[in-house]
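**Q** Okay, structure incoming, though there's no sequence with it:
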């Protein structure tokens, strides 16, 4: 997938970009999978999937904590499976995970380190996967529960898509905590009518849980898209401490603070929370549609009033029916994944307003066609692949062009090229060719026909050599 960088200004946070491209339309440009890229839009690492029927989601860098040894290490994590996307899948509500998905944890050498699955008949859900300091994983799991939906305006022989927060010990694989949405929240409060079940195999997506966060007070923050609500939950008692938004909100809203169809609710310092406010579409009961934007709210515990602290709008205006995230960066910037709109952006922390959408925009990228990513992140990452670099070569008009690449290496800054008449008689023909994008083309007068490349770091040290190749 080749992206278009539309804005690139000084002041962005360090790190690479992490997305998991896929599409809900008929045509995918490129392949689904997990992609790390640099600020110029060049791929650094790509792990393609074999079919557009498979998707990755929530691809990011996390820290794995080993509860037995106390050691920790940076890892890559993501969900992999199939998402119910009509018309391919109509057995479940759109965006629900099909059975069979799981979470992957890869180490910094791009080796599979762990897989994690849901328990008790639930399916691993693409919306959230968090590694904790306790050596556990917190994630969303979902399953269909048969139910007579007539009291809610749906079919008699219907079902509800239930969501559960699950926590698994990574060392043992055992379930250590769970919190079930259906046991605590009345589905009658949903903004999605139960009659919608007729288009998804009789299954009503009343909740659509899409994010989990936790703080050091033993509280969970969960976002329920189809309730238009965010809930603060006590881990110890399982009780809902407060609800923000929805039909039974414990808070009132100042101007521009109300949200709809939201994603990615996160605790922020100082009685604040952030989210991605989709703001559209299919608003019921004449609710006004609003532009999608990143949103940080102040929550006054005394007055139970929510006010806008910061907001992050896009120019041109975007209206994302689903998905999206607002990531806090270490330097105070905010990174916005625009969900069902094919963009991701970075803003200086002060943000902007609906009337000043270009203010504080530092970085903006558009993905091709209808390609999207459920979330987008900027993370720091050092990748040292367990496999060697790749080389290819061809000769024409008295010279050779050698092509060098190393999928996933973040330390390669240049290439050294060797050539010779046989694989055991190679000598250096190009000592230092600066890396230029994912694949570097190096021209040499040597006709080989055997060639090899060596990856060099910033100090000129050889990281690793490719296999020897022959011109074709």
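**A** It's in. For clarity, every value in this text was computed on a predicted model and none was experimentally measured.
**Q** For the rest of this, base every contact and every neighbour count on C-alpha atoms.
**A** Will do.
**Q** For the nearest residue to residue 465 once chain neighbours are set aside, list the residues it contacts.
**A** The spatial neighbour of residue 465 that comes closest, neighbours along the chain excluded (CA to CA, 6 or more residues apart in numbering), is residue 454 at 4.2 Å. Going by CA atoms under 8 Å, 6 or more residues apart in numbering, residue 454 touches 389, 415-417, 462-466.
**Q** helices or strands up against the helix or strand where residue 311 lies?
**A** Assigned by DSSP states H and E, residue 311 belongs to strand 305-312. Counting contacts by 3 or more CA pairs under 8 Å, 6 or more residues apart in numbering; DSSP states H and E, strand 305-312 is packed against strand 252-253, strand 293-300.
**Q** Endpoint to endpoint, stretch 62-82 covers what distance?
**A** By CA to CA, to the nearest Å, the extent of stretch 62-82 from end to end equals 23 Å.
**Q** which residues sit against that stretch?
**A** Stretch 62-82 is contacted from outside by 53-61, 97-108, 125-126, 129-135, 171, 381, using CA under 8 Å, 6+ apart.
**Q** what do you get if the cut-off is 6 Å, keeping everything else the same?
**A** With CA atoms under 6 Å, 6 or more residues apart in numbering as the test, stretch 62-82 has contacts from 54-61, 98, 101-108, 126, 133, 135.
**Q** one step back: residue 446 versus the residue nearest to residue 465, what's the distance?
**A** Taking CA to CA as the measure, residue 454 falls 17 Å from residue 446.
**Q** Ok, residue 199 next?
**A** 64 Å.
**Q** and if you look at residue 456?
**A** For residue 456 relative to residue 446 (CA to CA), the value is 21 Å.
**Q** out of those two, which sits in the busier spot?
**A** Per other CA atoms under 10 Å, whichever of residue 456 and residue 446 has more neighbours is residue 456, with 23 against 19.
**Q** structure B:
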């Protein structure tokens, strides 16, 4: 009965008209990621594309990995998620993502999940502190969706928001006890969830520096979002912190004091002469090649707060001269064929395998990605939703991920006639196999060693379809292989009953 409902659901998914953007559907599991359309115009960097899909259909909202053909590689848990990426922890490659319980006025209060290369969750980073929430609820963890960065010291930097009352009577439209959103970041020990460092904007940066006009604040749920931290990374002498609503980047010392400020608005208290460096409402600021004399910064310059702003949104690389207190633009990445105005989210990643290095830009609220070569030319364009706020992704990355899932491959069997069988096979998350070997075995209690090889079929994308005619077997096992090396095998599949095998969905 369960199989019948699943088949009906999948058939409806495959045949119903799409009102938004095409989604993929599969027989072997209830995964429905958006179709990722990719167009190459030059040599591209290697790696898999990491997209934390949001605001897609319900079965498509998930941390998702695609290959460089746009085929699905891994579909994670179907929840609201942000900041999906690969990082290093204790010298090993891991993937991390954030998900949360929703609440009023914020993305949610949640935890950061750390998975190893078998997709087992090895750590769950949580934050407990004295927070006030707009709904009045208490949550298991108060990490917000903006930042979850593993430091070289194997700690994690996370961001958070607290609804706080403060005196803003010195500001136009301010009051003595105005509700504001205080932006905080924490450094947390990953193994123990112990807080190692805590910093909040309200105690260190005048609220008058905000680029957002004072509004609301009479009630808690109307709190004024004056600061808005959306990225934190470790630096030589402390932390580099981005403030979207101050249109500035701050270098915070390890004692919590402000070392310097680089402003995208020349009228906003910056410490550098930077007449040609302008940015606004920016995201994903990262530090590179830091010395005592200079460093480089990369960021996504939204240049837009809503759809009425002209943009364009661009990727920026900035050189910062710490000795002479000057800054200038190294790259301003735009696609001459596509004027992007992205009001929220966005990312800038320096890729690693080619020289000169390529750069990947995720366009945030616009469901697109662009890869640029070292000369600033577009070599890859990708899209996974309509421009009109359908699917989107907070950040988009490329990584050389390698994984062997701890679950078995999934198989779905469909008898199309009395002598023809359609066999569908997938292994959600696996990266290393290139073919399927189908073995006939004598009984439900038999092992692969007792099997007889029926056929070998090349892997084709995420889900491989093999039509079988007049098959002389009752029980089979599907084996995922790299050449002739076995990497994983399905459970025993019985062919004697139509649609007899329900897929295992990890």
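**A** Thanks, I have it. Since this is a predicted model, take the numbers as computed values, not measurements.
**Q** hmm, back to that, please identify which of the helices and strands packed on strand 305-312 of the first structure is closest to residue 16 of the first structure.
**A** strand 293-300 (20.3 Å; CA to CA).
**Q** start and end residues in the second structure for the closest one, please.
**A** With TM-score structural alignment applied, strand 293-300 of the first structure matches the range 314-321 in the second structure.
**Q** Against the first structure, what's the mean shift for the matching stretch, could you check?
**A** Aligned to the first structure and superposed, stretch 314-321 of the second structure gives a mean residue distance of 1.0 Å (mean CA distance after the TM-score superposition for the first structure).
**Q** What lines up with residue 58 of the first structure in the second structure?
**A** Aligned by TM-score structural alignment, residue 58 of the first structure pairs with residue 83 of the second structure.
**Q** so where does its match fall, helix or strand?
**A** Assessed by DSSP H and E, residue 83 of the second structure sits inside strand 81-89.
**Q** now whichever helix or strand comes after that strand and strand 81-89, what's the angle there?
**A** Sequence order places strand 92-103 as the next helix or strand after strand 81-89 of the second structure, per DSSP H and E. Angle, strand 92-103 of the second structure to strand 81-89, by axes from the mean of the first three to the mean of the last three CA atoms, to 10 degrees: 150 degrees.
**Q** ok, and for strand 92-103 of the second structure, which residues are buried?
**A** Of all the residues in strand 92-103 of the second structure, those buried under the rule 16 or more other CA atoms under 10 Å are 93-100.
**Q** So which residues of the stretch 101-250 of the second structure form helices?
**A** Under the criterion DSSP state H, counting those that start in this stretch, the stretch 101-250 of the second structure carries no helices.
**Q** ditto for the stretch 301-450 of the first structure
**A** Secondary structure of the stretch 301-450 of the first structure (DSSP H, counting those that start in this stretch): no helices present.
**Q** residue boundaries of the strands in the stretch 201-350 of the first structure?
**A** Ranges of strands in the stretch 201-350 of the first structure, per DSSP state E, counting those that start in this stretch, are 203-204, 209-214, 219-224, 229-234, 240-245, 252-253, 263-268, 272-277, 293-300, 305-312, 325-328, 334-337, 343-347.
**Q** Between those, which one is closest to residue 195 of the first structure.
**A** Smallest distance to residue 195 of the first structure across the strands of the stretch 201-350 of the first structure (CA to CA): 7.8 Å, for strand 203-204.
**Q** Show where the closest one falls in the second structure, residue numbers please.
**A** Per TM-score structural alignment, the counterpart of strand 203-204 of the first structure in the second structure is residues 223-224.
**Q** Would you mind listing the outside residues contacting the matching stretch?
**A** Applying CA under 6 Å, 6+ apart, the set of residues contacting stretch 223-224 of the second structure from outside is 179-181, 217.
**Q** Going by distance to residue 282 of the second structure, which of these wins?
**A** Nearest to residue 282 of the second structure, judged by CA to CA, of those is residue 181 at 18.3 Å.
**Q** Could you find the counterpart of that closest one in the first structure?
**A** Checking TM-score structural alignment: residue 181 of the second structure goes with residue 161.
**Q** What distance do you get for that match to residue 22 of the first structure?
**A** Separation of residue 161 of the first structure from residue 22 of the first structure (CA to CA): 23 Å.
**Q** Enumerate every residue touching the residue positioned nearest the centre of the first structure.
**A** Closest to where the C-alpha atoms of the first structure average out (CA atoms, centre = their mean) is residue 58, at 3.0 Å. Contacts for residue 58 of the first structure were tallied using CA under 6 Å, 6+ apart; they are 78, 375.
**Q** Residue 273 of the first structure: which of the helices and strands packed on strand 305-312 of the first structure is closest?
**A** Among those, the nearest to residue 273 of the first structure by CA to CA is strand 293-300 (5.5 Å).
**Q** Buried residues, the closest one. List them.
**A** Neighbour-count burial for strand 293-300 of the first structure, counted by 16+ other CA under 10 Å, picks out 293-299.
**Q** what about that strand, distance to the chain center?
**A** Remark: strand 293-300 of the first structure is offset 21 Å from the chain centroid, using CA atoms, centre = their mean, to the nearest Å.
**Q** likewise stretch 123-134 of the second structure?
**A** 21 Å.
**Q** what's in contact with that stretch?
**A** Here stretch 123-134 of the second structure makes contact (CA under 6 Å, 6+ apart) with 104, 111-114, 141-143, 162-163, 221.
**Q** Which residue comes closest to the equivalent of residue 37 of the second structure over in the first structure once chain neighbours are left out?
**A** Here residue 37 of the second structure is matched to residue 5 in the first structure, going by TM-score structural alignment. Distance criterion CA to CA, 6+ apart; nearest residue to residue 5 of the first structure, sequence neighbours excluded, is residue 365 at 4.4 Å.
**Q** count of neighbours near the counterpart of the one you found in the second structure?
**A** Taking TM-score structural alignment, the alignment pairs residue 365 of the first structure with residue 382 from the second structure. By other CA under 10 Å, the residues close to residue 382 of the second structure number 17.
**Q** Next: the one 10 residues further on.
**A** Applying other CA under 10 Å, we find 30 residues neighbouring residue 392 of the second structure.
**Q** who's in contact with it?
**A** 54, 365, 367.
**Q** Spit out the contact partners of the counterpart of the first one in the first structure.
**A** For residue 54 of the second structure, the aligned residue in the first structure is residue 22 (criterion: TM-score structural alignment). When contacts are counted by CA under 6 Å, 6+ apart, residue 22 of the first structure is found next to 32, 371-372.
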